[in-house]
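[1] Have a look; sequence and predicted model below, questions after that.
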Amino acid sequence: MRHPLRRASALAAAPVLSLALLAVPGLTTPAQAAAGDLDPVAAQRAGDWLAGQVDDGLLTYDSFGAPFTDYGLSIDAELALAAVGGQDATVDAIAAAVAEDPTVYTDYAYSFDGAQYAGRAAGAVAKALVGLQAAGVDPATVEQIDLVGALEAQTADTGATAGRIADVATKDGEPDPTGDFANTLGQAFAVRGLQAAGSDEADAATDFLLLQQCGAGFFRQDFAPATATDQACGSGADASVDATAQAVLSLLPQAGDAEVDAALADAAAWLAGFQNANGSFDSGADATAFPGNANSTGLAGWALGDLADLGVGAASAGAAADAAAWLRARQVAGVGDCNRFDDADLGAVAYDDTALKGARTDGVRPADRGQFLRATAQAAPALASSTDTGEDAVAAKDLARKGRALTVEVTGLAPGATLCLTGSGAGRGETAGATAGRDGSAGLTVSPERAGTATYEVRGESGVVGSVDVRVLGPKTLGVDTARRAERGGSHVVTVSGLVPGERTVVTFRGSKSVTRADEEGRVVTEVRISGALGLATLRAKGQFADRTGEATVRVVR
């Protein structure tokens, strides 16, 4: 027998036909949390934005020019918010809205070309069931449909397809086999719901899900034909990040079972190996179809984070952190004077770079709202793997040249975090924004236009990161004080003034050079050797930059 559920969880998956997106609350990562290296800000802001979009327990957005209330996506939001935490009221509100009548989501009936179609989607039944379970709602209290009984009835009992879910579809009142669109995404969700319900069908559903794992370690999305005698994954199956991540999340509660553990290890290795170098995930082997996107990256990062929690896969923790960094860099985030987004959009996650650019220009438009909702629901739990890279630090050169580029370096940040630099004093009115790289560092470039002391303050999403003072230097004629006569072959004392403390200064006379730094009074006292022909010669001094110079004429004597 397989192990019963030992902790609360739910499944995650990607949009598919009428199922929309299947989602799973992420498991916590106590090992990371104990080390104090997790940064919850991005996940919390995604959760805040997502919760703010819920109206009367449901999500509605424009679809083909008309408002569409999406029950499936509403459940996705519920599960994501349960994973992120701090949104119990919204979680309960969504579950209550779905519980009023789940058949609005699970059942369909329509006419097309004179024929009457009707049916019940098994994946939707499973998803509605898990949504209620995750909020602590007893599915037996639902009047319109027995969700557990309906799901069991749509799970095959015997033969090669034992444990496989199937949609119930009719055309003009007769069974319609072509109306069965059930797949691995819904199957994994069914495993979760049946296991939580203690159903006798749970083990068979789990066994069938395990059959969908292919030799390389990924799970295929589409089943074999229902008539096939072999329902296991074949060599010609297409890789699916979404199906693999969803299957992992559904199997995690059964960790400890040898067969499940082996499947999780293989899936962990495949996911980590399939990840792009920049931390993102394509949806599948054909990267041209859905290249690096927040939906697949969110699901994969979510699964990898939970795998890391269980110590499954040597690369899981690092891969989860990289996915979180990529997602965070595509989160609608603004800090202070560097915010280029509408305040109402802050926290949402863009599907890709193009979507983020559009939000910066036009805000999240009504036509794009559904895409942002779906991307955020899948990405929010994955953002919980955002990590700090150390103690925050802000640094820059002590001295800068007026009108020239100056880089302020910031380290110890959460990769993908948004920053804003503002200047005062000599840097008055300057601002610069940046996103931390995968090493947790960022360089913010400014060009101070005034001489004097510039103070640069760097703010992050959680407040002030730090500040640094820089002395900005402009052109200056330095004072050079020395005796007017100097004996050849001897040393000659030179005093240079008009410098700033610590300013590097070079004093040259023919082939002799002295390099030193100014004292606290902005002065250099040094010596140069006198050589060369007798007569007048020029002694020169140069400060930190080429436009800070001075000179004196010396007569070389015997």
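    Done, it's in. Residues are numbered from 1 along each chain as shown.
[2] make it CA atoms for all contacts and neighbour counts henceforth
    Fine.
[3] Neighbours of the nearest residue to Phe509 once chain neighbours are set aside, how many?
    Computed as Cα to Cα, 6 or more residues apart in numbering, the closest residue to Phe509 that is not its neighbour in sequence is Leu539, at 4.9 Å. Residues within reach of Leu539, counting by other Cα atoms under 10 Å, total 19.
[4] what's the answer for Gly490, then?
    As a burial measure, Gly490 scores 12 neighbours (other Cα under 10 Å).
[5] list the contacts for it?
    The contact partners of Gly490, by Cα atoms under 8 Å, 6 or more residues apart in numbering, come to 529-531.
[6] Walking through the stretch 51-200 of the chain, point out its helices one by one.
    Secondary structure of the stretch 51-200 of the chain (DSSP state H, counting those that start in this stretch): helices located at 71-84, 88-99, 103-106, 122-134, 147-153, 184-197.
[7] closest to Gln44 out of those helices?
    Nearest to Gln44, of all those, is helix 71-84, at 6.5 Å by Cα to Cα.
[8] could you give the angle of that closest one to helix 122-134?
    Here the directions of helix 71-84 and helix 122-134 differ by 40 degrees (axes from the mean of the first three to the mean of the last three Cα atoms, to 10 degrees).
[9] so what's the residue nearest to Phe509 up against?
    By Cα under 8 Å, 6+ apart, the contact list for Leu539 reads 507-510, 551-554.
[10] Pasting the second one now:
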Amino acid sequence: MTPSRPGCRAAALTVGLGLVAGSLLVAPAAPASAAPQNDSAAAVAGGDWLVGQLDGGRAVYNDQFDFDDYGLTVDFGLALDSFDGARYDATLGDVTDELTSPRTVAAYTSGDGFGDPGSRYAGATAKLASFVQQRGGDASAVGGVDLVAELSGLIADDAPIEGRVEDRSTFGDSANAVSQGFAARALTVAGDAEAGSAMDFFLDQQCDAGFFRTFLTEDKTATDQTCQGGVADGDSAAAPDATALAVLNILATTPAAGSPEAVAVDDAVDWLLAAQAADGSFTGGDGPTDVPNANSTGVAGWALAEAGEPGAATAAAAWVAGRQVAGLGPCEGVLTPGQEGAVAYDDAAFAAGTDAGIVADTRDQWRRTSAQAVPALRSLPAPGTPSLDASSGVRFVRAGSTVSLPTSGVAVGQKTCVTGPGGPFSSARPAGSEATVAVNVPRGTALRQYTLGQSSVTVSALAAKRLDVRRSRAAVARGATQTVTVRDLAAREKVTVRLRGRVVDTGVATRDGFFRSRFVVRGATGPAQVRVTGRFADIRSGSTTFRVR
């Protein structure tokens, strides 16, 4: 593990965090010293889409299973609260009123109304307390409930689980390491007496490699309740989402330089940097989420930005932007117009959306992904005016191949849509590389035109062909001139002529696909082969023979 840099990232206080598992999202307040972050166009489009998903502007309603999803509503609120200024203040006011009403508090943090009387759920309680604190409220007085006291009462007091947060429910305890982090944060911000033990137990959930795990030790009687202690029995798989959340939760408590909390942040960020793929993406860890996805990449990019790693944060944001609906019409099928700003979980989800749109049984995934991914998009620069680079003139390409067309004016993370044969084709510029668009050129020899905005380029697609090669004389004396003609070439196609394997002439075909070569015959007497190749020698060639006398 990279040596820690105590406190170097602790001052870069975050404005938000999220997790796909359980949709747990919380956002700490930014200090006055935090540098302002401009809101990118992609992030604003995402924020506007989130607003449009709120039923009556107040809560997320799940029409697939007919219930108000208050946990996801908190996610929406915290995502919108991450933006600069007062862009979404009116909506946030309505969301806050909804989430802090006595009815919502009871329904969300307990099971009193659905067959679990006297229950208290640690993750929901900590999450709601964090939301109230983020919005500047007092978490000890929320809808007639003291959320701080409720949460404090869910912290274990006895070894070996002293400091561990637990659900109180007839359904068992489903609190995990993410719940633990939220609880440690909320109690620390509130100055509660249980904050220290909760934070200590939370820091124990970081493995020596630097990552935080998602789940706590199942056996509460086990002596070793730490992440490292759970490695051997499989309880401590590396979890990018939980690690990013840990970074943001700890930063929310404003840890002192050199403190255990600050060191934990440094080690976790180092692990995230090492876990990031070359294209900027993150996977969700083990199991079905072990694929590059916008949930994991979004929350990791958010954490990296707030921890003072702008390069890695921009790379993550650029990857997320490639899965966002950008209003590109032909490249997004039925998603546009209407769903601009929404972020798909992965490439497969985006492809499905272009065919069927966002429907009842997929809407929840789009919403959860967007709530976690949209804040990461704030790391993107302003978009440019994209165009195809036609400066090199007509390009020759293999028919049936995939070709990268260079573009200009494309900002990092900006999506483009190129139309043309075999298309349309969409691309988002990754961080650290030039912008190109990959197009699948159809089979068959033909001129193919591709368009981006007001610009177009034409490529000459060449299919395999046996060239018609003819010599003017059947026998030529050494030192005399032979003439060879070639027909059915593509216009301006490059031609190479070889006599007995040696190049004797090169040139380009006429606009009519004709080429004539004259060359002096040298070498031994006897049979001689002339081989002519076009732009791609392995698929476009022909030959003829004559005698040298």
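    Cool, the structure landed. Fair warning: this is a prediction, and the values are worked out from it, not measured in the lab.
[11] what's the TM-score for these two chains?
    For this chain pair, the superposition-based TM-score is 0.71 by TM-score structural alignment, normalised by the length of the second structure; 517 aligned residues with a Cα RMSD of 5.4 Å.
[12] Thr69 of the first structure versus the nearest residue to Gly57 of the first structure once chain neighbours are set aside, what's the distance?
    Spatial nearest neighbour of Gly57 of the first structure, excluding adjacent residues (Cα to Cα, 6+ apart): Ile94 at 4.1 Å. Ile94 of the first structure sits at a distance of 12 Å from Thr69 of the first structure (criterion: Cα to Cα, to the nearest Å).
[13] Need the counterpart of Ala190 of the first structure in the second structure.
    When the second structure is aligned by TM-score structural alignment, the residue opposite Ala190 of the first structure is Ala183.
[14] residue contacts, the equivalent of the residue nearest to Gly57 of the first structure over in the second structure?
    If you follow Ile94 of the first structure across to the second structure using TM-score structural alignment, you land on Val95. Residues in contact with Val95 of the second structure, defined by Cα under 8 Å, 6+ apart, are 57-59, 73, 77.
[15] what about 7 Å?
    In this structure, Val95 of the second structure makes contact with 58-59, 77, judged by Cα atoms under 7 Å, 6 or more residues apart in numbering.
[16] do you know how far it is from Val142 of the second structure?
    In this structure, Val95 of the second structure lies at 14 Å from Val142 of the second structure, with Cα to Cα as the measure.
[17] coming back round to it: and in the first structure, which of the contacts of Val95 of the second structure remain?
    For the contacts of Val95 of the second structure, the contacts that persist in the first structure are 58-59, 77, with contact defined as both residues aligned by TM-score structural alignment, their matches' Cα atoms under 7 Å.
[18] Number of residues surrounding Thr354 of the first structure?
    Residue crowding around Thr354 of the first structure was assessed by other Cα under 10 Å; the count is 11.
[19] Now it: which helix or strand?
    Using DSSP states H and E, Thr354 of the first structure maps to helix 353-362.
[20] average offset between that helix and the second structure?
    Its aligned residues in the second structure lie a mean 3.2 Å from helix 353-362 of the first structure after superposition (mean Cα distance after the TM-score superposition for the first structure).
[21] so Ala438 of the second structure sits in a strand?
    Yes. Judged by DSSP: H, G, I helix; E, B strand; the rest coil, Ala438 of the second structure forms part of a strand.
[22] residues touching the equivalent of it over in the first structure, list them.
    Under the alignment by TM-score structural alignment, Ala438 of the second structure pairs with Gly443 in the first structure. The contact partners of Gly443 of the first structure, by Cα under 7 Å, 6+ apart, come to 407-410.
[23] and for stretch 306-326 of the first structure, what are the contacting residues?
    Taking Cα under 7 Å, 6+ apart as the rule, stretch 306-326 of the first structure contacts 26-27, 29-31, 265, 268-269, 272, 279-280, 297, 301, 304-305, 382-383, 385-387, 415-416, 438.
[24] How many residues are close by Arg87 of the second structure?
    Count around Arg87 of the second structure with other Cα under 10 Å applied: 15.
[25] And the top helix by length along the second structure against the first structure, how far off on average?
    Secondary structure assigned by DSSP state H gives helix 260-275 as the longest helix of the second structure. Helix 260-275 of the second structure differs from its equivalent in the first structure by a mean of 2.8 Å after superposition (mean Cα distance after the TM-score superposition for the first structure).
[26] From Glu309 of the second structure, how far off is the residue nearest to the spatial centre of the second structure?
    For the second structure, the residue sitting closest to the mean C-alpha position, by Cα atoms, centre = their mean, is Val320 at 2.8 Å. Taking Cα to Cα as the measure, Val320 of the second structure and Glu309 of the second structure are separated by 17 Å.
[27] do Phe83 of the second structure as well
    With distances defined as Cα to Cα, the gap from Phe83 of the second structure to Glu309 of the second structure amounts to 19 Å.
[28] Of these two, which one has the most company?
    When neighbours are counted by other Cα under 10 Å, Phe83 of the second structure and Glu309 differ, and Phe83 comes out ahead with 24 against 17.
[29] So that one is in contact with Ala41, correct?
    No. In this structure, Phe83 of the second structure is not within contact of Ala41 by Cα atoms under 7 Å, at 11.7 Å.
[30] What is the burial count for Pro102 of the second structure?
    For Pro102 of the second structure, the count of nearby residues is 13 (other Cα under 10 Å).
[31] how near is it to Phe67 of the second structure?
    Distance, Pro102 of the second structure to Phe67 of the second structure, by Cα to Cα: 17 Å.
[32] same question, Gln37 of the second structure
    Look at Gln37 of the second structure and Phe67 of the second structure: by Cα to Cα, they are 35 Å apart.
[33] Show me which of these two is the more surrounded one.
    Higher neighbour count among Gln37 of the second structure and Phe67: Gln37, with 13 against 10, using other Cα under 10 Å.
[34] What are the neighbouring residues in contact with the more buried one?
    Asp84.
[35] so which helix or strand takes in it?
    Once you assign secondary structure using DSSP H and E, Gln37 of the second structure falls outside every helix and strand.
[36] How about Pro442 of the second structure?
    With elements taken from DSSP H and E, nothing contains Pro442 of the second structure; it lies in neither a helix nor a strand.
[37] Now it. Nearest residue, chain neighbours left out?
    Looking at Pro442 of the second structure with Cα to Cα, 6+ apart, the closest residue is Gly400, at 4.8 Å.
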